[in-house]
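# dropping a prediction and its sequence here:
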Amino acid sequence: MKVLLSIKPEFADSILDGSKHFEFRKSIFKRDGVEKIVIYATMPVGKVVGEFDVGGVIALEPEKLWEETKAHAGISFNFFESYFSGRDKGFAIRVENPQRYEQPVALNEVIPNGTAPQSYRYIN
C-alpha cells in the first residue's frame, strides 16, 4: 500500500538526496501495510517528486524520539521541538531507498481531484 505525503520542498530534497533519514509526523497512518511513501513537494514546487520505502515507524514521546533520530533527522532541534510542542507522542517514518523522479508529476495524475493532502492520503 502507498501513501501520498505533503512535504515541504527543502525536506523533500533532503530525503531524496539521502541526507534526511526520517520524516516526522504528529499523526500516522491508521491502516497497516504501508510500504511506500510518495512525496508531494508543497508549493512553490507543487509536484509529486519521488518516493521512498517505509523502513518502519518509530513512535515515542518527543524527547526520546529526538534522541533516537537526531543523527539523521535532517532538521534542527529547534524545528523539531517547535513541531512537536505540546505533544505526548511523535512519529518518525524511516526512509529507505529514496528515488527522485526524472520528471516531477502533476498531482492530478496521482490523485483524481488533484488536491494535496493536509497530512496523508492512501493511493493505489
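Thanks, I have it.
# okay, CA-based contacts and neighbour counts for the rest of this
OK.
# residues contacting the strand ranked longest in the chain, please?
Of all segments of type strand in the chain, defined using DSSP state E, the longest is strand 90-105. Around strand 90-105, the neighbours that count as contacts under C-alpha atoms under 8 Å, 6 or more residues apart in numbering are 15-18, 20-28, 47-62, 65, 69, 84.
# in it, what counts as buried?
90-96, 98-100 (16 or more other C-alpha atoms under 10 Å).
# nearest residue to the residue most central in space within the chain in space, please, no chain neighbours.
By C-alpha atoms, centre = their mean, the chain has its centre lying nearest to Glu23, at 4.2 Å. Distance criterion C-alpha to C-alpha, 6 or more residues apart in numbering; nearest residue to Glu23, sequence neighbours excluded, is Ile93 at 5.0 Å.
# A strand includes Glu67, no?
No: Glu67 is assigned helix when assessed by DSSP: H, G, I helix; E, B strand; the rest coil, not a strand.
# so how many other residues sit close to it?
Neighbour count of Glu67, defined by other C-alpha atoms under 10 Å: 10.
# the residue nearest to Glu23 and Val45: what is the separation?
Going from Ile93 to Val45 by C-alpha to C-alpha, to the nearest Å gives 22 Å.
# ranges for the strands of this protein?
Listed in chain order, the strands of the chain (DSSP E) span 2-7, 22-25, 36-41, 47-60, 90-105, 120-123.
# TSV for those strands, including distance to Phe77?
Converted to TSV, the strands of the chain look like this (distance: least, C-alpha to C-alpha, whole Å):
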stretch	distance to Phe77
strand 2-7	18
strand 22-25	12
strand 36-41	22
strand 47-60	16
strand 90-105	14
strand 120-123	24
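# put this beside the first:
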Amino acid sequence: MAETEDILISVHPRHVDSMVRGQKTVELRRRPLKVANGCRVWIYCTLPRGSVEVLGIVHTVVAAPPSKIWRDYGRQSGITKAEFDAYYEGVDTAYAIVFSSVEKLNLTFALAEIRRHLSSFHPPQFFKRLATGGPELNLFAAALPSSSGVCA
C-alpha cells in the first residue's frame, strides 16, 4: 500500500475561515502543483494568526484556462469573480486543488509553538513537501481530526 503524501501550504485567514465553514473546497493557485489524489494538505493560516489549523484531502488537481476553472469551481473558491480575474490576470493556465474533505484540526499549532519544537521552521511561500517520519509531520499528526479516517 502506498504511503500518504503530505504537503504544507499557506492560506490567508479569510480563506481558512471559509474552508472551516465548508464554503471553500477548492484552493486556487497560479503555479502547477504536482500532488497525488489523496494527498493530505496541512494548511497554515498566515499572519496575523500564524498557525497550522486545517487539513484537506486532495480529490484532484485541475489545470485549465482560468475561464474553465471559474466555470467549474468558482462557487467553491470562496472569492468573487472580480478577485478571481485579478488573481489570474495575465495567466494562461490556472490550477485548482479540489478537496474531497476539509477539516479543522483538533489542535492548532501557532508559529511560535512550531518554532519551539522546530527552530528552523518557515511557513512555505508556495508549498512544502513533508517527509514521512519527519519532524514537522510528526508534530502536526498529533492534531489529526478523529473523523478524518487517515492514519498518521
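Nice, I can see it. It should be emphasised that the depicted structure is a prediction, and the values quoted were computed from it without experimental measurement.
# picking that back up, Ser76 of structure 1: which of the strands of structure 1 is closest?
Among these, the nearest to Ser76 of structure 1 by C-alpha to C-alpha is strand 22-25 (12.1 Å).
# so the closest one corresponds to what in structure 2?
Strand 22-25 of structure 1 corresponds to residues 26-29 in structure 2, going by TM-score structural alignment.
# how distant is the matching stretch from the center of its chain?
8 Å (C-alpha atoms, centre = their mean, to the nearest Å).
# quick check: it compared with structure 1, mean distance?
For stretch 26-29 of structure 2, the mean deviation from structure 1 after alignment is 0.4 Å (mean C-alpha distance after the TM-score superposition for structure 1).
# list the buried residues in that stretch.
Buried residues in stretch 26-29 of structure 2 (16+ other C-alpha under 10 Å): 26-29.
# in CSV: those, plus distance to Ser120 of structure 2.
Output for those, formatted as CSV (distance: C-alpha to C-alpha, whole Å):
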residue, distance to Ser120 of structure 2
Val26, 30
Glu27, 27
Leu28, 28
Arg29, 26
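# between those residues, which is nearest Val11 of structure 2?
Nearest to Val11 of structure 2 among the buried residues of stretch 26-29 of structure 2, with distances taken as C-alpha to C-alpha, is Glu27, at 8.7 Å.
# for the residue mapped onto Ile43 of structure 2 from structure 1, give me its contacts.
Counting by TM-score structural alignment, Ile43 of structure 2 lines up with Ile39 in structure 1. By C-alpha under 8 Å, 6+ apart, the contact set of Ile39 of structure 1 is 4-7, 12, 48-51.
# counterpart of Phe91 of structure 1 over in structure 2?
Aligning on TM-score structural alignment places Phe91 of structure 1 opposite Tyr95 in structure 2.
# how near is the nearest residue to that match once chain neighbours are set aside to Val41 of structure 2?
Nearest non-adjacent residue to Tyr95 of structure 2, counting by C-alpha to C-alpha, 6+ apart: Ala63, 4.6 Å away. As judged by C-alpha to C-alpha, Ala63 of structure 2 and Val41 of structure 2 stand 18 Å apart.
# so between the two, which is more surrounded?
Using other C-alpha under 10 Å as the criterion, Ala63 of structure 2 and Val41 rank with Val41 on top: 24 against 18.
# wait, the more buried one sits on Asp6?
Yes: the criterion here is C-alpha atoms under 8 Å, and Val41 of structure 2 meets it with Asp6 at 5.9 Å.
# about what we covered before: export the contacts of Ile39 of structure 1 to a markdown table and tack on neighbour count and distance to Glu109 of structure 1?
Output for those, formatted as a markdown table (neighbours: other C-alpha atoms under 10 Å; distance: C-alpha to C-alpha, whole Å):
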| residue | neighbour count | distance to Glu109 of structure 1 |
| --- | --- | --- |
| Leu4 | 23 | 12 |
| Leu5 | 23 | 15 |
| Ser6 | 22 | 15 |
| Ile7 | 22 | 18 |
| Ala12 | 23 | 19 |
| Val48 | 27 | 9 |
| Val49 | 24 | 12 |
| Gly50 | 22 | 14 |
| Glu51 | 25 | 15 |
